[in-house]
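Enquirer: Sequence and computational prediction follow.
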Amino acid sequence: MFSLIVGNRGSGKTKMLIDMANERAKTSNGTSIFIDADKSHMYDLPHNVRYISTMDLPLQSAQEFFGFICGLMASDYDLENLYIDGLKKTMKGSMDEIAENIKRVEAYAEVSNVKVVATVTCEMEEIPEELKKYIKE
């Protein structure tokens, strides 16, 4: 399952994502991972949510980010929840590249039984039509 939280800067997307991760951490038996472009929210999450900052990784494209995500899912059979804050920053690609890789992430998440929730900072009109089905209201 894949969900997108879309909104402008300062609209509360990150807070919503952190709240979701904190709530799921209370009841989840599996692993939860929170990916961010920097380390600014590291202390907003409990210790049982693994925090990964992409600023420490040499990722340069949406394709490399997709490979990284697949590696996380393939290496942890207990992974239940994956949270990605700031998809445009972490994926480092155009909206078309991001859209293509989101479809690939969703397909692999479905097979791996991982719930993926990501935020993207943009206007609703910037979201490609094929991604609108993932938007969480």
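Expert: Received the coordinates, thanks. Keep in mind it's a predicted model, so treat the numbers as computed, not measured. Numbering: from 1, shown residues only.
Enquirer: hey, let's count contacts and neighbours off CA atoms from now on
Expert: Fine.
Enquirer: got the contact list for the helix or strand containing residue 18?
Expert: Secondary structure assigned from DSSP states H and E places residue 18 in helix 13-27. Counting by CA atoms under 8 Å, 6 or more residues apart in numbering, helix 13-27 makes contact with 5-7, 32, 34, 44-46, 48-49, 83, 85, 117-119, all of which sit outside it.
Enquirer: dropping in the other structure now:
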Amino acid sequence: MVNLLTGPKGSGKTQQMIELANKAAKESDGHVIFIKKSHRDTYSLSFDIRAICMDDYEAIDNIDAYLGFIYGMTSADHDIKAIFIDAILKHAHISLDDIPEFLEKLKKISKECDLDFYVSISAGKEELRLVDAEGCAYLN
């Protein structure tokens, strides 16, 4: 399942993502990953969560490289149960136009690897009208 948290910049999505990740880490019998742009605000995450800052991976600069990075994580750790991706539009030059394709590929990975994705997007639902909502859940 791909879970989407949408809304304008500054609407509290990051804090919601952190709370959801901390809850998932407590309730999950597997590993939880939290991917964000920078090292800011990672102190609020539970110690059990693997925080990944994309600033450390400058070579990942497009949607295909980003998806390859995710496949690499899932192939190296079969115990991952949830991957949180905060502020996706700040990662790897991903734009709003890339989101429908990106989410379709996340749905595929979710099914193949039996894990859930949580993605925050600084956009309203009306801006995501091209997204196929089947296999997605809006959390707000």
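Expert: Perfect, thanks for sending it. None of these values were measured; they are calculated from a predicted model.
Enquirer: List the TM-score for the superposed pair.
Expert: TM-score for the superposed chains, counting by TM-score structural alignment, normalised by the length of structure 1: 0.92, backed by 137 aligned residues with a CA RMSD of 1.4 Å.
Enquirer: Tell me which two in the contacts of helix 13-27 of structure 1 are the farthest apart.
Expert: Pairwise distances across the contacts of helix 13-27 of structure 1 peak at 27.7 Å for 7 and 48 (criterion: CA to CA).
Enquirer: which SS class is residue 100 of structure 2?
Expert: Applying DSSP: H, G, I helix; E, B strand; the rest coil to residue 100 of structure 2 yields a three-state assignment of helix.
Enquirer: Against residue 24 of structure 2, how distant is it?
Expert: Distance, residue 100 of structure 2 to residue 24 of structure 2, using CA to CA, to the nearest Å: 25 Å.
Enquirer: Please apply the same query to residue 140 of structure 2.
Expert: Separation of residue 140 of structure 2 from residue 24 of structure 2 (CA to CA) stands at 18 Å.
Enquirer: Could you check which of these two has the larger neighbour count?
Expert: Neighbour count, other CA atoms under 10 Å: between residue 140 of structure 2 and residue 24, residue 24 has more, with 18 against 10.
Enquirer: Pick out the residue nearest the middle of structure 1.
Expert: Here the mean C-alpha position of structure 1 is nearest to the C-alpha of residue 84 (CA atoms, centre = their mean), at a distance of 2.2 Å.
Enquirer: I'd assumed residue 38 was in contact with that residue.
Expert: No. Taking contact to mean CA atoms under 8 Å, the distance of 11.5 Å between residue 84 of structure 1 and residue 38 leaves them out of contact.
Enquirer: any idea where the helices of structure 2 begin and end?
Expert: Listed in chain order, the helices found in structure 2 under DSSP state H are 13-27, 63-76, 99-113.
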